[in-house]
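Enquirer: The sequence isn't on hand, but the structure is:
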């Protein structure tokens, strides 16, 4: 099996979905999404069997650009995250009636194609193209199918587009400079460059602007909460569950190995920014009245800790960051889907308008509670494995970092449980529409997410074994 089959399948799926018509589009999109997951599992089996599943061919002769795809353990972990969440996100949308459904489902598959390409790309220009292409579908998804006032939505989405596009231009400039030094943009050639301290500093800074905006890391986060709120829930899931992982993955794959001196020189500052995001996101989440915005700031806090782990520059930090990236992807998609279920019943996202759901929907209440506990890293859940590993890595850098980073557990437990109490418990509001318990498609979606969180929370070995060789290679490159 050729690794390019996965990209071809997702791209073909986007086109077939669009031309299948509004009525058939959801099922067609789900079929292609599940097929892509099957291909990803096939690639994983080939990798575990020791087969070479990389792909490279000359693409452009002048400049010397290759169409190079690298499917190592780290790439495969992110591809499996993408192709596992894509069908879940598509299936979660079955309860919505989208205008021009063929378009939004085609865009979801096209965005999955671009994100998989980003995780696979082993040539700088090819990587940059996939990175930028991923911005196009989410722009239209948020703009056309988003929530609230059209002008406010347009303003938020345009700000997001300009922010991320501007940051990417700095990264492109860095690649142009690196090409002049190496005569190639193949990642292996870039790893071999012997850059001066000043060169590494500027390359690192250029990459950082692109990644800090995408992740986001404060103070580059100002687009995030509003776009998460304004986007339709399927769009918010794509952004929080997968797209922000492009930035975190790129830090590990591209930024740290190419400019390790700069990473070491400013390690304390970078970890500090990540931990600042943990504390800031948690405090702001406490004050939110809109459920989606609260979850958006909760996500900001969690990715701040992931970034801090990555910038710890040790094996445990990078390993924990990848584990937490995957865990966060599933739990945040589950939480935003729970918020969407509530919105479908109550037609509001204002927390003060909710309450009394537990007595009407015990099944939904139980599943929502599990997702909340997973979010605050309850032992036996996947998030606990990732957060513990990251905090352990930070303790090797400075125990103060681990203590401050650990506030994400304390603050997260406080605002998430307070949110659960206000949303789910209490008396049923007068004149409020009765809350029907979860339907079959909603149950399947939430159970699938919960099953992943518990399985890998109890047995993370398959993922750690998959990513360990790639992480060891990157650590050795950082310490060269």
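Expert: Looks like it arrived, so ask away. Predicted model only: the values in this text are computed from it and were never measured.

Enquirer: use CA for all of it now, contacts and neighbours both
Expert: Fine.

Enquirer: For residue 15, the count of nearby residues, please.
Expert: Neighbour count of residue 15, defined by other CA atoms under 10 Å: 17.

Enquirer: buried set for stretch 287-295?
Expert: Residues of stretch 287-295 classed as buried by neighbour count (16 or more other CA atoms under 10 Å): 288, 290-295.

Enquirer: quick one: buried residues of stretch 134-144?
Expert: 134-135, 137-144.

Enquirer: nearest to residue 92, of those residues?
Expert: Nearest to residue 92 among those: residue 141, at 15.4 Å, using CA to CA.

Enquirer: Tell me the helix or strand right after the strand or helix carrying the closest one.
Expert: For residue 141, the enclosing helix or strand under DSSP states H and E is helix 135-145. Toward the C-terminal end, the helix or strand that comes next after helix 135-145 (DSSP H and E) is helix 150-182.

Enquirer: got another, please set it beside the one above:
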């Protein structure tokens, strides 16, 4: 029941949103239905633990061996909760933004939420692929219609990258389907398939490329900074806060448990790509003047660490990834909200044109400092526990031959992250005011409300992460037990 509602509510509300012509009305409708979805997600993680509430399995395409099968384990619950919390926060924080054809914009936003929820709860491979593509289509239109001046070229690149990756994954899904015992797309059938090691080796790359593009990992990252820069900030929040997690989620749900030989065989090369991306993105972020591009490259570095923790194969590292997917989503959305508030008031995202905001907008300054420091995993903030667990997993890995090198490189990336983050804080908030910021005003009540809620979450989850760790424990055990080499 719960996973069905998480899909049906945004789907129906998105379709009805096309019919609402008045801008304020469609904003109210979208916010109301997103809050309803959030409540259902909270019920799923907090109150309803019985399987009958968290699973659905009905006939869909019986001739193909595919069923409309949905389930929520601890990892799904966290990702659905993140998606449920993010949407109302995004709608409230961007309430004063105006869009032409606002009904279409908000309807597509809700349809994108439908695809995201479906990805996180699908337990049938064909259904997973269906929702994977469903999340991409609204994102394409949102970026190409409401984006910046270079939106057409940038969106085309984004679409081609992700679509090619999706086709590769589809080939892999179909191949495994024909080798299941009962010709089924069910997740259990995929988990029990027993493929030779050489076959798993090339199948690994079909799935890995699809997920690496979505995350994105180096060198498949080039679509991301431009797309984030050109997209409306509300869309960028969804892309970076939630959609990129689809790639990490896909690795944990469909690649690692199904193709363990492929993962063990190619784990070090994949981990090396993650590490190179972390260092590269950190150095590039240090050179940025545009806030959007800085945060975009920062996100590449943080997502690379999640990939690294998976490919070195350790249970504590995988649990750290699950925790960090949620926490990174909260932090990055908080950063995007601050960027949106700055750009809307001053008409620029360039740090060189800002400065002295702490004097004029103290509330905004406090929010930016806390969220930015959380993003670099300051102790007692939410990201610290996830990064600590991931680094612990990398250091103690028994599967990787180079885990000490990966550990050192990851540590360098964290130091670089602190450098460019503190530099951003210095340039935006302190020093003398510029001609643009001389008459700055502080943020509005609705904007303070969203950021205060996020800040409370950052501190509470940083001080007391136990609920997240307990919620993901069984999911970690189930996935990790499948990641050992199974030889035919």
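Expert: Alright, I've got the coordinates. Just so you know, these numbers come straight off a predicted model, no measurement behind them.

Enquirer: where does the TM-score land?
Expert: Once superposed, chain against chain, the TM-score is 0.97 (TM-score structural alignment, normalised by the length of the first structure); 477 aligned residues with a CA RMSD of 1.3 Å.

Enquirer: Quick check: helices, which of the buried residues of stretch 287-295 of the first structure are part of them?
Expert: Judged by DSSP state H, these include 291-295 as members of helices.

Enquirer: Just put those in a markdown table and tack on distance to residue 457 of the first structure.
Expert: Formatted as a markdown table, the entries for these read as follows, by distance: CA to CA, whole Å:
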| residue | distance to residue 457 of the first structure |
| --- | --- |
| 291 | 26 |
| 292 | 26 |
| 293 | 27 |
| 294 | 25 |
| 295 | 22 |
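
Enquirer: Over which residues of the second structure does stretch 246-265 of the first structure lie when aligned?
Expert: Aligned by TM-score structural alignment, stretch 246-265 of the first structure falls on residues 246-265 of the second structure.

Enquirer: nope, stretch 68-84 of the first structure is what I meant
Expert: Taking TM-score structural alignment, stretch 68-84 of the first structure hits residues 69-85 over in the second structure.

Enquirer: who touches the matching stretch?
Expert: 3-4, 34-35, 37-39, 41-42, 44-45, 54-58, 113, 116-117, 120-124, 127, 186, 242, 322, 325-326, 329-330, 468, 471-475 (CA atoms under 8 Å, 6 or more residues apart in numbering).

Enquirer: Please pick the buried ones from those residues.
Expert: Buried among those (16+ other CA under 10 Å): 3-4, 34-35, 37-38, 41-42, 44-45, 54-56, 113, 116-117, 120-124, 127, 186, 242, 322, 325-326, 329-330, 468, 471-473, 475.

Enquirer: Restricted to strands, list those.
Expert: 55-56 (DSSP state E).

Enquirer: Tell me which helix or strand residue 76 of the first structure sits in.
Expert: helix 73-92.

Enquirer: Report the mean deviation for that helix after fitting onto the second structure.
Expert: Helix 73-92 of the first structure, aligned to the second structure and superposed, deviates on average by 1.1 Å (mean CA distance after the TM-score superposition for the first structure).

Enquirer: most centrally placed residue in the first structure?
Expert: Centroid-nearest residue in the first structure, with CA atoms, centre = their mean: residue 242, separated by 2.9 Å.

Enquirer: which ones are touching that one?
Expert: 81-82, 85, 115, 329.

Enquirer: and the aligned partner of residue 449 of the first structure in the second structure, which of the three is it?
Expert: Taking TM-score structural alignment, residue 449 of the first structure has residue 454 as its aligned residue in the second structure. What DSSP: H, G, I helix; E, B strand; the rest coil gives for residue 454 of the second structure is helix.

Enquirer: Report how many residues lie close to residue 454 of the second structure.
Expert: 22.

Enquirer: Assign the aligned partner of residue 427 of the first structure in the second structure to helix, strand or coil.
Expert: Under the alignment (TM-score structural alignment), residue 427 of the first structure maps onto residue 432 of the second structure. Recorded secondary structure, residue 432 of the second structure: coil (three-state DSSP).

Enquirer: What sits closest to residue 432 of the second structure if chain neighbours are left out?
Expert: Nearest residue to residue 432 of the second structure, sequence neighbours excluded (CA to CA, 6 or more residues apart in numbering): residue 356, at 4.9 Å.

Enquirer: In contact with the one you found, which residues?
Expert: So residue 356 of the second structure contacts 427-434, 437 (CA under 8 Å, 6+ apart).

Enquirer: Report the separation between the aligned partner of it in the first structure and residue 105 of the first structure.
Expert: Correspondence of residue 356 of the second structure to the first structure, assessed by TM-score structural alignment: residue 356. Using CA to CA, to the nearest Å, one gets 34 Å for the distance from residue 356 of the first structure to residue 105 of the first structure.

Enquirer: What sits closest to residue 90 of the second structure if chain neighbours are left out?
Expert: With CA to CA, 6+ apart, the residue lying closest to residue 90 of the second structure is residue 234, at 6.2 Å.

Enquirer: what about that neighbour, which helix or strand?
Expert: helix 233-238.

Enquirer: rewinding a little: quick one: buried residues of the match of stretch 68-84 of the first structure?
Expert: 69-85.

Enquirer: re earlier: can you list contacts of the helix holding residue 141 of the first structure?
Expert: Here helix 135-145 of the first structure has contacts from 98-99, 104, 107-108, 110-111, 153-154, 157-158, 161, 227, 230-232, 235, 238-239, using CA under 8 Å, 6+ apart.
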